[in-house]
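A.B. asks: Sequence first, then the predicted structure:
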Amino acid sequence: MTPVLERHEIEAFLAVAEELHFRRATERLGLAQGRVSQIVGRLERRLGVPLFTRTSRKVILTPAGQQLYDGLAPAHQQIQEAVGKALAVGKGVTGTLRVGFSSAWASDAVLRTAESFRRTHPGCLVEIQEVPLCDTFGPLRAGELDLQLTEFPMEEPDLVAGPVIFSEPRALMVPADHPFARQESVCQEDLAHAPLIAVTGDSPAYWTDYIWPRKTPQGRPIPQGPAFRYWMEVPSLVASGQGVSIASLRAARYYARPSLTYVPLRDAPPLDYGLMWRCDGYTARVRKFGETLCRITPGHAAEDHDPA
């Protein structure tokens, strides 16, 4: 008689098959440490075949495990979508959700979330647009956006600061021939020795000063270089030697040029990227999208190489 798989066994197996990492699968499902390994182990004993090959460095599917995954994954997705459709109708997750982002890496997270969100809430249209750094809270406040993933801090009385989704180390974007480019890292006091290219516009001073400070921690003034309104202006301004600018260290992967170098800013606090929405705009759509984003965004827990 063919064994009947319980729901928790199916979810645990699929999570490990997709993550190929027991700890990440456990975190993804929100279970206690070691729980997924126990569930999969019992399932293998009950089926009488190994589903995974485990070593100290990696986890891979066995041929039987691959066959089981190929059969279960599409069916499980269909079930999830059917449940999502029913819940969307019952809970009102329909209409249009407008989501903003301020950086390429935030865009990646939003796009991944939108893809998952559309599968479980097909009655809700998700529109995505970039938030200008020169007016980082303007589109949200004006009702042009319902939700956004942008840099903190946020201290606006009519807006709500949601959870931090990820944090990024800071770097200093400098011309490739700048003296700073030859250093392994720089400190905040070094900012007193180069014009800083910073944003201008309608964003509040506390926000712009937190990212592009006007003084060092010791109170030394930081020379001000040309101002920009949109981020895509910054690499060209820096590459042409008109100054340096603060950036996420991850920006080096998105805006690499031979004429630019990204030097870690070793003593500066990280840049936190979080969700925010209007005080009167916490709809079912906003709540469900935020929950989906928190659930699928990698990096909430430290990565490691222990597959068990």
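C.D. replies: Now that the structure is in, tell me what you want to look at.
A.B. asks: Only C-alpha atoms from now on, for both contacts and neighbour counts.
C.D. replies: Will do.
A.B. asks: By residue count, which helix of this structure is the longest?
C.D. replies: helix 63-91 (DSSP state H).
A.B. asks: How far does it sit from its chain's centre?
C.D. replies: Put simply, helix 63-91 sits 25 Å off its chain's centre (Cα atoms, centre = their mean, to the nearest Å).
A.B. asks: here's the one I want to compare it with:
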Amino acid sequence: MLERIELEAFLILAEELHFGRTAERLHVTTGRISQTIRKLERRVGGPLFERNSRKVTLTALGEHLRDDLRPAYDQIAAGLAQAVETTRGVRIKGVVRVGFSGAWCGNLLVKAADLFRVRHPDSVVEIQEIQLLDPLGRMRAGEVDLQLTEFPIVEPDIVQGPLMFAEPRGLLVPAGHPFAAKDSVSMEDLADTTLVTIASEHIPEYWMDYYFPRRTPSGRPIPQGPATRFWPEVLVHVSMGVGVSTVAMRAQDFHSRPGLAFVPLHDAPPIDYGFLWPRTGLNPVASTYLDIVHELATPIR
């Protein structure tokens, strides 16, 4: 029989494909995760993961084991949650509408929604992508109850909740750009290239300054390139050699393609992600869903 640490370490690593993030979610050391996975591999008699210096992937055996274990694990978790609700006399009903920016944010919301629906079958979760063109418009129009997005957001009618997680910041550059050959670049290097930005009257100026600065930390001007309205436009401009763009390094897991390279910014602060909600407050359904996202999210590094 599997020990709990073996089960959770395997399933979380199968999801994250990253030993460090798995260790953080389980609040143990990376060495403990490695030791646990090796022990499990000895037990099943074969490798569950392929590891190298760049990435971790599931083997065919690992995929089969994940697909066998995941439903049972979720069912156990849901059963415990239902038991707690029965004891407390709680039954959540209603609809929660959730927005996101960034595919990794969307993945977390969908995963939380799956668990939420198991625990609260009388409730509905509606998830929608929020476009860069108008990042706060749907919330202000009452079309979303919660939104997982990049901070900072400092607005009088919107609550910026606690941080959920943080991602290292980098540059998206053309594959043939001199920066692509470097292990990392500096914020000062932005003065030596052209920055592809975003154009929208609905984006707060302080947010633009944070993600698309006009000057380096030492005060050197950063050449401003095309102002786009949608993320696919950024990818096109960069791949065609028009300029570079700031980006979360996690984006390389979702947007890698020929003609693009992702380079870490070694002196830039990470990109913080958290929830927003109207200052008028959260309904009970949204609050319960938010608790589940907290349960599943990778802790802040």
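C.D. replies: Right, received. Where do you want to start? Because the structure is predicted, anything quoted here is derived from the model rather than measured.
A.B. asks: one step back: for the longest helix of structure 1, packing partners?
C.D. replies: helix 7-19, helix 104-120 (3 or more Cα pairs under 8 Å, 6 or more residues apart in numbering; DSSP states H and E).
A.B. asks: okay if I get these as a markdown table plus mean neighbour count and distance to residue 228 of structure 1?
C.D. replies: A markdown table is the format used below for these (neighbours: other Cα atoms under 10 Å; distance: least, Cα to Cα, whole Å):
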| stretch | mean neighbour count | distance to residue 228 of structure 1 |
| --- | --- | --- |
| helix 7-19 | 19 | 41 |
| helix 104-120 | 18 | 18 |
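A.B. asks: Out of those, which gets nearest to residue 277 of structure 1?
C.D. replies: helix 104-120 (14.6 Å; Cα to Cα).
A.B. asks: what does stretch 274-292 of structure 1 contact?
C.D. replies: Applying Cα atoms under 8 Å, 6 or more residues apart in numbering, the external contacts of stretch 274-292 of structure 1 come out as 91-94, 97, 113-114, 116-117, 124, 140-141, 146-152, 158-166.
A.B. asks: What's the PyMOL syntax to select whichever of those residues are buried?
C.D. replies: Of the contacts of stretch 274-292 of structure 1, the buried ones can be selected in PyMOL as follows, counting by 16 or more other Cα atoms under 10 Å:
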select buried, resi 93+94+97+113+114+116+117+124+140+141+146+147+148+149+150+151+152+159+160+161+162+164+165+166
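A.B. asks: so which of the helices and strands packed on helix 63-91 of structure 1 gets nearest residue 199 of structure 1?
C.D. replies: Among the helices and strands packed on helix 63-91 of structure 1, the nearest to residue 199 of structure 1 by Cα to Cα is helix 104-120 (17.2 Å).
A.B. asks: compared with structure 2, how much does that closest one deviate?
C.D. replies: Following the fit onto structure 2, the mean deviation recorded for helix 104-120 of structure 1 is 0.8 Å by mean Cα distance after the TM-score superposition for structure 1.
A.B. asks: got the contact list for that helix?
C.D. replies: Against helix 104-120 of structure 1 from outside (Cα under 8 Å, 6+ apart): 80-85, 88, 99, 101, 124-126, 128, 130, 149-150, 250, 254, 273, 289, 292-293, 296-297.
A.B. asks: So which of those are in helices?
C.D. replies: Using DSSP H, the contacts of helix 104-120 of structure 1 in helices are 80-85, 88, 254, 289, 292-293, 296.
A.B. asks: now those: which count as buried?
C.D. replies: For those, a burial check counting by 16+ other Cα under 10 Å picks out 81-82, 84-85, 88, 289, 292-293.
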